[in-house]
Every structure is written in C-alpha cells, then in structure tokens.
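Enquirer: With the input below, show me the fold.
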Amino acid sequence: MSTILIVEDEPRLADILEVYLRREGFHTERAGDGRRALELWRAARPALILLDLMLPELDGLEVARRVRAESGVPIIMLTARDEEIDRLLGLGIGADDYVVKPYSPREVVARVKAVLRRAGGGPEIVGALHAGPLVVDPAAFTVTLRGAALDVTVAEVRLLALLARDPGVVRTRAELLAALGGLERGTDERTVDAHVKNLRRKFGEDAALLDTVRGVGYRLRVGAA
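Expert: Here you go, the predicted model:
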C-alpha cells in the first residue's frame, strides 16, 4: 500500500483528500505545517507528497527545496492561483504536477495515480545509488568510481544523487539547480554547468559518463562500464 503525505494547513481540505485517497487504497499521513511535513517525510518515506504552497512555519517552496535536496520522491503542488504555477516553474522546484484550488478531490486522486504510474509506483529508493561504475551514497555524502573514493563537495553529491536515481533519464538544469537545496542561493543554472565541469575533471577517463543533452540538461550514461 502506497503512503501519500498530505501537507495542508486547512483541516477540512486535508480531511476530504484523506477520505478520497483512502477509498482508493492509499495509506495517508498528514502535516499541517512545513516543519512537521519534513519530519513526517523522513519518518514515513511516502511514495508521493501532496504539498500546499501556503503553509505556516515553512512554506511549500522551502519544503520542496529541502526534499529535493535529498530525494526524488514525486511532489504534487497545491496552489490557489494559476499564476503561481508559472512562478514555481520559473524557480525550478522540480514538482511533478500542479493542482489549482478549488479542485475536485477526484481530480487530485487521478493526478496522484498518474504521477505514481510515471514514477513506477514503487517506494522511494534509499541507500547507495548505482550507475555503471559509479556509486553515490547520498546519506553518507560519498561517491566512488570504479571502487575509488572521489573528493567531492556536498553540492556535487546532491547533483549526482539526482542523476543516479534514474540513469539515462535527462534532468534539466532547473531540476539539478533545485537539487542543491539552497546551498548556493542567488545563482543561476550556469552554476550546474560549473559543477558538471568539475565532476568531469574528477571523473578523469570516465568523464563521458556525464552526458550533455544540448539545450536540456544532463544524464548519466546507461550501460557505461
């Protein structure tokens, strides 16, 4: 049974979402503010997060940034205005979908199912991530290549962790920048290019493992050995 974390500070709305999700066989956890949302996310490891934009303690943007710094768990943002979606996209938060209030709970459940299908429907990957000869351990902040430990920064580990979760899948510069989780505020997407350049230097003869997709972003090559 997949767990859905509902992050919503209006109890009535959270109640309705919970009823509809449980009818469809989902287990639910609830948080009414941003700090509690992060606590429950780490404890419950949900399959998906329904995340309201306007929250007490920490707003939805900051919650999403912190989650994305460590995890690829699907996120559906709940927002009160269409214009907010443009802002969220521009900030490169990396949400998987957006729903505008007032919404139909049936529509939200349908979106949840669709996003989970795209994500494979399984539990979030934890522990060491393997991509050919590369092993990334986000929890330990270590990276090894062909068994040799690399001297990497926290930002580089976070970028590689996002790429290594789905080797071969292209990640945009905006997604990769969001994965930095506020480590380098005030920077733009060229920061990602600089990190990739440094990583390729550290990879040495395996520099081609980090593949550029022109005009889009980067991926880890599948089948590299």
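Enquirer: contacts and neighbour counts: CA atoms only from here.
Expert: Fine.
Enquirer: surely Leu134 meets Val143?
Expert: Yes. In this structure, Leu134 sits in contact with Val143. The criterion is Cα atoms under 8 Å, and the distance is 7.3 Å.
Enquirer: Strands along the protein, start to end?
Expert: 3-7, 27-31, 48-52, 75-79, 97-100, 129-131, 134-137, 142-145, 148-149, 171-172, 210-213, 217-220 (DSSP state E).
Enquirer: closest to Leu91 out of the ones you listed?
Expert: Ranking the strands of the chain by proximity to Leu91 (Cα to Cα) places strand 171-172 first, at 12.4 Å.
Enquirer: what's in contact with the closest one?
Expert: Leu163, Val216, Gly217, Tyr218, Arg219 (Cα atoms under 8 Å, 6 or more residues apart in numbering).
Enquirer: Buried subset of those, written for PyMOL?
Expert: To isolate the buried members of the contacts of strand 171-172 in PyMOL, using 16 or more other Cα atoms under 10 Å:
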select buried, resi 163+217+218+219
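Enquirer: For the comparison step, fold the sequence that follows:
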Amino acid sequence: MTKQKILIVEDEEDIAEVLLAYSHQEGYSTEHFQSGRGVVDFIRQNSVDLILLDIMLPEVDGIEICKQIRAFSNVAIIIVTAKRQEIDRLQGLELGADDYICKPFSPKEVMARIKTVLRRTAEPSVDVLECLGFELYQESYLALYNGKQINLTAVEFKILLLLIGQVGRVFSREDIIHHAYRETTDISDRNIDTHIKNIRKKIQEVESTLNPIVTVYGVGYKFQKK
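Expert: Coordinates of the predicted model:
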C-alpha cells in the first residue's frame, strides 16, 4: 500500500523535527520546507496528500502560499498559526484551508487532525451527481457547471454536494458542520458562513448570474431551483 505523503512547511526547527518524527511513526511519507520559498513550485510538480502549513514563514507567508496553491490544486491544507484571533482563522479558511490548528499544540492532536482531514477528503464510492447543470464527481472532487470547472476546496465540495443532493431542503449550520467536518468539534457557525460565501463566489466566477444557494434566516441554507 502506498504511503500517504505529507508536506510540512515549518521554519521552527524543533517543531518541525517533532512533526516529522510523529508523521513517520504514523506511517506517512514526508517532505519538509523551512521557508515559503519553493513550496508552490513543489506542489505543482509533485503529488502530496496533505500540507501542514505554518502561517509565519520567512520569504513567503503561509496565507500567500495557500492562496497560490488554491488557484490550481484542491490538495488538503491544515493551517498552523500562533495567532488565535478568529479573524485569522477565518482568513485561512476563506483562502481555502481545510482546517487550522493553533500553537502551542500537542503533536498527537496534530496527527489526529491530519487523520480526520485525510479521512473526510478520501474518495467516496459513488461517482457523479448531476443536477440543474451541475456535475459533481465525488471520486475526484471535481465540480462543473455546464462543463465549466468550479475550483472548490474539499470541504466546499462536500457542502455543495450535501445541498445539491437534496434540492429545496434547508440544512442548519450544525447539519453542515457534521457533514463536512464529521469528527472536528471546534468549527463555528461563522466558518460555515465563510464557506458558503466562497462557494457562491466560485459559482459566480463561472456563471455570474447564478446564485442557487439561499440563506434561510435563523435556520441555515438550501439549494433551490432556478
């Protein structure tokens, strides 16, 4: 069985050494960058299953790296940050990160987060869902509208899949959290609102007049017919 590969982007040598040791102990293949330089090019040229990405990096910061990677790849990304303000966490998720973890942290917690993200981004057994011009390919996390690709992150894809799967049904934010994050327990309603905003924006990048996700105030969200 091929080992899953994790790219660890961390400039603090002692933290990087611990993360590398724990990753190897868990059976992962790893690569390590001590700065932000070269990370995006590496991802363009190599296949990895997950990136553990520190925010405060020399040369190129983690937010910029995340933004550039999301322009061409849906690889799973966990943001690592020493900034605890909610605005920093939301910014990371808004740029396409799948999860975040704050320093100081337990290495075991990081490994648990990695397993959770890899599990929820694993390929499902059913392939394509077609609805109202949308095509969602579950094995590849590919979303299309009238043949045009919508560049969604793995979490955004799962949210859109949930909504499209039952057109007209209102899903609460709690429903969406349980579907998209499963075992992750510290995701807030505001995180879901940010993901919905991103999904709407990305849909409108391929069809400017299309806005099929409706807010049901005080309840949640639903996908409606045109």
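Enquirer: Could I get the TM-score for this pair?
Expert: Both chains were compared after superposition, and using TM-score structural alignment, normalised by the length of structure 1 their TM-score is 0.63; 179 aligned residues with a Cα RMSD of 3.8 Å.
Enquirer: sorry, back to before: of the contacts of strand 171-172 of structure 1, which pair is most distant in space?
Expert: Distances among the contacts of strand 171-172 of structure 1 were taken as Cα to Cα; the most separated pair is Leu163 and Val216, at 13.7 Å.
Enquirer: who touches both of the two?
Expert: With contacts defined as Cα under 8 Å, 6+ apart, the residues shared by Leu163 of structure 1 and Val216 are Val170, Arg171.
Enquirer: how much space between Asp15 of structure 1 and Gly72 of structure 1?
Expert: For Asp15 of structure 1, the distance to Gly72 of structure 1 (Cα to Cα, to the nearest Å) stands at 26 Å.
Enquirer: From the neighbour counts alone, determine which of the two ranks first.
Expert: Per other Cα atoms under 10 Å, whichever of Asp15 of structure 1 and Gly72 has more neighbours is Gly72, with 21 against 13.
Enquirer: counterpart of the more buried one in structure 2?
Expert: Across the two structures, Gly72 of structure 1 finds its equivalent in Asn74 of structure 2, going by TM-score structural alignment.
Enquirer: Contact partners for its match?
Expert: Remark: with contacts taken as Cα under 8 Å, 6+ apart, Asn74 of structure 2 is in contact with Asn151, Leu152, Thr153, Ala154.
Enquirer: The last one reaches Asp98, doesn't it?
Expert: What that stands for is Ala154 of structure 2. Yes. Shown here, Ala154 of structure 2 and Asp98 form a contact pair, counting by Cα under 8 Å, at 7.1 Å.
Enquirer: which residues do the two both contact?
Expert: Common contact partners of Ala154 of structure 2 and Asp98 (Cα under 8 Å, 6+ apart): Ala76.
Enquirer: Counterpart of Val96 of structure 1 over in structure 2?
Expert: Small correction: residue 96 of structure 1 is Asp, not Val. Using TM-score structural alignment, the equivalent of Asp96 of structure 1 in structure 2 is Asp98.
Enquirer: Give me the number of neighbouring residues for Arg118 of structure 1.
Expert: Taking other Cα under 10 Å as the criterion, the count of residues near Arg118 of structure 1 is 10.
Enquirer: how near is Tyr22 of structure 2 to Val110 of structure 2?
Expert: Distance of Tyr22 of structure 2 to Val110 of structure 2, computed by Cα to Cα: 9 Å.
Enquirer: quick one, which of these two is more surrounded?
Expert: Between Tyr22 of structure 2 and Val110, counting by other Cα under 10 Å, Val110 is the more crowded of the two (20 against 16).
Enquirer: got the contact list for the counterpart of the more buried one in structure 1?
Expert: For Val110 of structure 2, the equivalent position in structure 1 is taken to be Val108, counting by TM-score structural alignment. The neighbourhood of Val108 of structure 1, defined by Cα under 8 Å, 6+ apart, consists of Leu17, Val99.
Enquirer: and if you look at the one 4 residues further on?
Expert: If you count contacts by Cα under 8 Å, 6+ apart, Val112 of structure 1 has them with Leu48, Ile76.
Enquirer: circling back to that earlier point, tell me which of the contacts of Asn74 of structure 2 you also see in structure 1.
Expert: For both residues aligned by TM-score structural alignment, their matches' Cα atoms under 8 Å, a contact is called conserved when the aligned residues also meet in structure 1; among those this holds for Leu152.
Enquirer: for the contacts of Asn74 of structure 2, which one is nearest Glu59 of structure 2?
Expert: For these, the closest approach to Glu59 of structure 2 (Cα to Cα) belongs to Thr153, at 25.3 Å.
Enquirer: isn't that closest one right next to Asp98, touching?
Expert: Yes. Between Thr153 of structure 2 and Asp98 a contact is recorded at 7.4 Å, counting by Cα under 8 Å.
Enquirer: what's the burial count for Ser106 of structure 2?
Expert: A count of nearby residues for Ser106 of structure 2, using other Cα under 10 Å, gives 11.
Enquirer: how many neighbours does Asp88 of structure 2 have?
Expert: Asp88 of structure 2 has 16 neighbouring residues, counting by other Cα under 10 Å.
Enquirer: which one in structure 1 is aligned with it?
Expert: When the two structures are superposed using TM-score structural alignment, Asp88 of structure 2 falls opposite Arg87 in structure 1.
Enquirer: how about the contacts of strand 171-172 of structure 1 in JSON lines, adding distance to Ala44 of structure 1?
Expert: What follows is those, written out as JSON lines (distance: Cα to Cα, whole Å):
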{"residue": "Leu163", "distance to Ala44 of structure 1": "23"}
{"residue": "Val216", "distance to Ala44 of structure 1": "33"}
{"residue": "Gly217", "distance to Ala44 of structure 1": "31"}
{"residue": "Tyr218", "distance to Ala44 of structure 1": "30"}
{"residue": "Arg219", "distance to Ala44 of structure 1": "29"}
